[in-house]
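Chemist: My questions are about this predicted structure, shown below with the sequence.
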Amino acid sequence: MKVLGTVLVAVSLLLLLPSAWGSEASHTCVFQTLSEPDHKFCRGELEVIYPEVGDVSCSYIPKCQGYRQKLSQEWGKPRVRFPWAKKNKKYVLVMVDPDSPNRANPKHRFWRHWLVSDILGSDLRVGKIKGKVLTDYSPPKPPRYSGYHRYQFRLYRQPAQKTIALSPEDKESLGAWDLKDFVEDFGLGHPVASTQFLTKNHMD
């Protein structure tokens, strides 16, 4: 009887272990770093900071803890910080989705999610995006079954005495935005820093 009792206790403990492991695992959320070539886009130490998770630059947004759903439905605009910004210079911040409606057929590529000009470098150093809002922030909302989307942040130095504006046509539509023309029209040149994160629909 004593042996049988010992066996029963051992079996009970073994049955409890998986649930304990599962419970511990459910509290662990790993933000996986982007693989090549997506990782190459990240340069200049640009930080994109959301509540609860911190800097999501150059990473996948995991599904655990409801992070993808919160990103799409609850969280507002992130803090964007560039520690190397020149205090007295102005910058232009662009946030776009180059994978709209999906990465295989991005016919609406460079869907504009956020566009702000006249950002002072002193504000940018501490993550305050204050300036002229040309496109209000729109959270990432990838369609179901469209796979991962890249959400890219591009930071440009704004030429002195240059007023940045959208054309009437661009104001009417967020999708299929000609980012290249916009950059060339205002002489923005190459981004001084850029980063991105990848996420998909929270139901997928």
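Modeler: That came in fine, so what should we check first? Numbers count the residues shown, from 1 in each chain.
Chemist: Every contact and neighbour count from this point should use C-alpha atoms.
Modeler: OK.
Chemist: Going along the chain, name the helices of this structure.
Modeler: Per DSSP state H, the chain carries helices over the ranges 2-26, 67-73, 121-124, 168-172, 179-185.
Chemist: With respect to burial, which of those scores highest?
Modeler: With neighbours taken as mean count of other CA atoms under 10 Å, these reach their highest mean count in helix 121-124, at a mean of 22.
Chemist: Can you name the residues in contact with it?
Modeler: Helix 121-124 is contacted from outside by 80-83, 85-91, 129-130, using CA atoms under 8 Å, 6 or more residues apart in numbering.
Chemist: Residue nearest the middle of this protein, spatially speaking?
Modeler: The residue lying closest to the centre of the chain (CA atoms, centre = their mean) is Phe197, at 4.1 Å.
Chemist: hang on, isn't that one packed against Pro62?
Modeler: No - judged on CA atoms under 8 Å, Phe197 makes no contact with Pro62 at a distance of 10.7 Å.
Chemist: Second structure follows, compare the two:
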Amino acid sequence: MELLRAALLAAALLGAAVRAEETPWGDGHPRTCFFELLSSLDNKFCRGDLEVIYPELGDVGCTYIPECRQYRQRISREWSSPRVRYPRADKSKKYVLVMVDPDAPSRADPRNRFWRHWLVTDIRGADLRAGTPGGRVLTEYVRPAPPSRSGYHRYQFRLYEQPAHEAVALSAEELMSLGAWSMERFVERFRLGSPVASTQFLTKHYGD
């Protein structure tokens, strides 16, 4: 009888713990955050095991940024550039990392694509493998901050192998603006070819 009573007590405590995990915080956000994977169409962009790592969230590749715990607000207003890791990087080579928003000002009307959020060249393969890429920053990291009521935006990370002895730089015209950047022309100008790896996440304005 004592054994049965102990088992029932343990089950009751376990049930209470599960319910507590599901109840919301005082601000209405649930204790548990659920990470939703991208649709099959957007998922196709992710290839090559490129990792984009933000605080608390971990690798956000091929996911929606969840609303819970103010993550959308924090990624837009608080966190600095993510760690980028590429386990397949060749230690003897250098790479170019591009972060763009193809949905500026909205996915339905992307007249300012590609909005350049980050551009780093001369990244050593050994650093990429370790998840601590340095390199030469051509465009400082700009946090993803979609305009209100513009829906979800894709934030894409493309990693290119940098041709040996190729000095990659932005033109004076490109330096004047982040928006409406001709990424394809840039890639063609420096013979970067196709990305060796790419990934993306989706988020929208935290107040929507």
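Modeler: Right, received. Where do you want to start? Given the structure is predicted, the values throughout are model-derived calculations rather than measurements.
Chemist: What value does the TM-score take for this pair?
Modeler: Here the TM-score for the pair of chains, by TM-score structural alignment, normalised by the length of structure 1, is 0.89; 187 aligned residues with a CA RMSD of 1.5 Å.
Chemist: Let's have the helices of structure 1 in a markdown table, adding distance to Cys42 of structure 1.
Modeler: As requested, the helices of structure 1 are exported to a markdown table (distance: least, CA to CA, whole Å):
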| stretch | distance to Cys42 of structure 1 |
| --- | --- |
| helix 2-26 | 29 |
| helix 67-73 | 20 |
| helix 121-124 | 17 |
| helix 168-172 | 27 |
| helix 179-185 | 18 |
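Chemist: what's the closest of those to Val96 of structure 1?
Modeler: The closest of these to Val96 of structure 1 is helix 179-185. By CA to CA, the value is 9.0 Å.
Chemist: Can you tell me how far the residue nearest to the centre of structure 1 is from Ser35 of structure 1?
Modeler: Distance of Phe197 of structure 1 to Ser35 of structure 1, given as CA to CA, to the nearest Å: 11 Å.
Chemist: Could you do His190 of structure 1 as well?
Modeler: Distance check for His190 of structure 1 against Ser35 of structure 1: by CA to CA, it reads 23 Å.
Chemist: Equivalent analysis for Pro51 of structure 1, please.
Modeler: Separation of Pro51 of structure 1 from Ser35 of structure 1 (CA to CA) stands at 24 Å.
Chemist: With Lys90 of structure 1 instead?
Modeler: Here Lys90 of structure 1 is placed at a distance of 32 Å from Ser35 of structure 1 (CA to CA).
Chemist: could you dump the contacts of helix 121-124 of structure 1 to a markdown table with distance to Ala20 of structure 1 and neighbour count?
Modeler: What follows is these, written out as a markdown table (distance: CA to CA, whole Å; neighbours: other CA atoms under 10 Å):
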| residue | distance to Ala20 of structure 1 | neighbour count |
| --- | --- | --- |
| Val80 | 38 | 23 |
| Arg81 | 39 | 21 |
| Phe82 | 42 | 23 |
| Pro83 | 42 | 18 |
| Ala85 | 47 | 21 |
| Lys86 | 51 | 16 |
| Lys87 | 51 | 13 |
| Asn88 | 54 | 11 |
| Lys89 | 54 | 15 |
| Lys90 | 53 | 23 |
| Tyr91 | 50 | 26 |
| Ile129 | 43 | 24 |
| Lys130 | 47 | 13 |
